[in-house]
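> 3D model of this:
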Amino acid sequence: MNGRIGFFLWLLLAGSGTVMAEPYFAVQQGMKCVTCHVNPTGGGMRNAFGNTWARTSLPARPIDLQMGEDWTGSLSRYISLGSNLRASAAYVDTPHQQSRSAFDLDEARLYLELSAIPDRLAVYLDQRVAPGGSDNLEAYARYWSANRSWYVKAGQMYLPYGLRLEDDSAFIRQVSGINMETPDRGVEAGIEMGAWSAQLAITNGTAGTAENDQGKQFSGRAEFVKSLWRFGASYNFNDADVGERQLAGLFAGLRTGSVAWLAEADYIEDKGLVGGKRNQWAGLLEANWMLSQGNNLKLSAEYFDPDDDLNEDEQTRWSAVWEYTPIQFLQLRLGVRIYDGIPQNDLQNRRLAFLQVNAFL
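From the prediction side, this is the model:
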């Protein structure tokens, strides 16, 4: 147990002592998520500033449209649109199984914000239209104070917890169950005051489906952001008839020259499930090296312990991904991932190579 605690202390210290859009963009630029996104906790639709930054600062060679006005997402003061499409080709090599390769449409999403009172009162929609049938991910009304120091929103939303990674398959997002596939219905309040950013949400705890008991889910996140570093903490408690789940996590970021570091460690406690109580750990350490404008090399190491009471059941995942943004609103991602788990489970020891195309507005 002491060794495991030591590992997570090292993970956080390494991340904070040396250490659209993904959170490493915010670390690289020394900004908060709300600077570039309509959603104060990040993810989903970019605002006018976020689209301007993605058009001018992110690509290797922006195309000059010479039309006098470039895309910002705003059709008027009252209507804004956005979209995101990801398509990929992947090769998977699993021990004792035939390797396979496939083309896939990962997702196509449309964003819409209707502002009844610009910069104050708006309705926001995040709709996944493919693959499969149409599926609503976020749909809420949001009210900002006059000085934008606090807000409140109600409806269906992503929960405030940890780093909002684009990769929902990361252990910290998959194991916690809080990611961009599991929004929930309820209310959220947040503050944006100086270097502080904090949110508290009370929701059904059913991942966007109908309420089925009297329990509720409480999610909280607080982050202190400076230009070179940031540190935050998260907590989640879900009181459900099938069992209680409690999450606690720390996360951090640091910019060292052209490298942006991210780190997160989470402790997950489940009670009342078949088999009684189970404690889990999940962690991430990620380095993003901006080789040149439009070129980013992402290296990550992940850790997952599915049961604190069992020995030698830990899993790790190592990734190397080159992200190339040749022109505005288009990104190519070429990567490899190596999974290392218990020898008896072939799936936990697979190798993955992929090429992904991401077009976004």
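> CA only for contacts and neighbour counts going forward, please
Fine.
> tell me which stretches of the stretch 1-150 of the chain form strands.
79-93, 100-117, 121-130, 135-144, 150-157 (DSSP state E, counting those that start in this stretch).
> okay, these, which one's buried deepest?
With neighbours taken as mean count of other CA atoms under 10 Å, the strands of the stretch 1-150 of the chain reach their highest mean count in strand 150-157, at a mean of 21.
> need the residues that contact it.
Residues from elsewhere that reach strand 150-157, judged by CA atoms under 8 Å, 6 or more residues apart in numbering: 137-145, 183-193, 208.
> try 6 Å
Strand 150-157 is contacted by residues 138-144, 183-192 when judged by CA atoms under 6 Å, 6 or more residues apart in numbering.
> here's the other one to compare against:
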Amino acid sequence: MSVLLNALPRFALQEGTSCNLCHVDPNGGSLRNDYGITVASSELSRSQGSDRIANYTGMINEHLRVGGDVRFLNYNTIDEGQLKSAFFPMQADIAGYWQVNENVGVFAEQDLLRGQNEAWLLWTGLPLNGYVKAGKDLPAYGLNVDDHTSFIRGGNIRKKALQYEGLVFSPYLSPPGIVEFGINVGNFNFSQSISNQFINESSSGGFGEYLHDKAFTTRLEWWPALGRINGFLGGTILQQDIIHLSGLFGG
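The predicted structure is shown next:
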């Protein structure tokens, strides 16, 4: 018996390039761009190839794109011979991107379950295929996967016998004010950001913080290829006051 397994980030590894190939956000995740819509309609839809799915773009007009992410968890147990089933909402986000011109756009996203939101301006087309992003968003630490219960994000919300598990990136974490710049040269992607304090709900909107109190995040990705085999290797360093996080990721 053979079973098909897919790792994350699935399509980035298939294409041998960064997650920003398919997403509006340079760090990947959330709203897809034109190419991401094409990939999703052919690879992810239950009715692959249908005209209604294939023609969907999320474009309201020539400047505005709207989309969202919805996930439910279905949990089944058998208790004394009886099947018990529960549905748990994991994610309900709505997002929009306003393309002001060829190089400037504005992104906004609202979490309908927890009330969190993010909004930022993106300026692309800079030297070395660079960009600048400024607004309200979480720093680009590690892999921006959908599953927040993963230990590389926030772990399980309801912990079992552990006081702490996972990293600090719980879905209840409020995005801070941030400025980020990045470059993409060949198979290398580099980004550096500075944001207000956000770990342990310590953010006060940035007021009263000295520069050395801010959160600094450095990220580097490399996408090597050997024939038809694609690779992925990256690392991130985050420093906020006395808190230091660092990690490697790849595939």
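> could I get the strands of the stretch 1-150 of the first structure as JSON lines with distance to Gly249 of the first structure?
Conversion of those to JSON lines gives the following (distance: least, CA to CA, whole Å):
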{"stretch": "strand 79-93", "distance to Gly249 of the first structure": "29"}
{"stretch": "strand 100-117", "distance to Gly249 of the first structure": "28"}
{"stretch": "strand 121-130", "distance to Gly249 of the first structure": "27"}
{"stretch": "strand 135-144", "distance to Gly249 of the first structure": "24"}
{"stretch": "strand 150-157", "distance to Gly249 of the first structure": "20"}
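> wait, which of the ones you listed is closest to Gln246 of the first structure?
Closest to Gln246 of the first structure of the strands of the stretch 1-150 of the first structure is strand 150-157 (CA to CA; 19.5 Å).
> equivalent range in the second structure for the closest one?
Taken onto the second structure by TM-score structural alignment, strand 150-157 of the first structure occupies residues 130-137 there.
> alignment lookup: Trp53 of the first structure to the second structure.
Under the alignment (TM-score structural alignment), Trp53 of the first structure pairs with Val39 of the second structure.
> from Asn74 of the second structure, how far out is its match?
26 Å (CA to CA, to the nearest Å).
> what helix or strand is the closest residue to Ser197 of the first structure other than its chain neighbours located in?
Leaving aside its sequence neighbours, Ser197 of the first structure sits nearest to Glu223 (CA to CA, 6 or more residues apart in numbering; 5.2 Å). Element membership for Glu223 of the first structure (DSSP states H and E) is strand 217-225.
> Lys271 of the first structure and Ser16 of the first structure: what is the separation?
Distance of Lys271 of the first structure to Ser16 of the first structure, given as CA to CA: 32 Å.
> give the burial count for the equivalent of Gln29 of the first structure over in the second structure, as a bare number.
Using TM-score structural alignment, the partner of Gln29 of the first structure in the second structure is Glu15. By other CA atoms under 10 Å, the residues close to Glu15 of the second structure number 13.
> quick check: closest non-adjacent residue to Glu15 of the second structure.
Nearest residue to Glu15 of the second structure, sequence neighbours excluded (CA to CA, 6+ apart): Asn230, at 7.7 Å.
> next one: Tyr124 of the first structure
Using CA to CA, 6+ apart and skipping residues adjacent in sequence, the residue nearest Tyr124 of the first structure is Glu113, 4.5 Å away.
> how far away is the residue mapped onto that neighbour from the second structure from Ala215 of the second structure?
Using TM-score structural alignment as the criterion, Glu113 of the first structure maps onto Tyr97 of the second structure. Here Tyr97 of the second structure is placed at a distance of 26 Å from Ala215 of the second structure (CA to CA).
> all good on my end, thank you.
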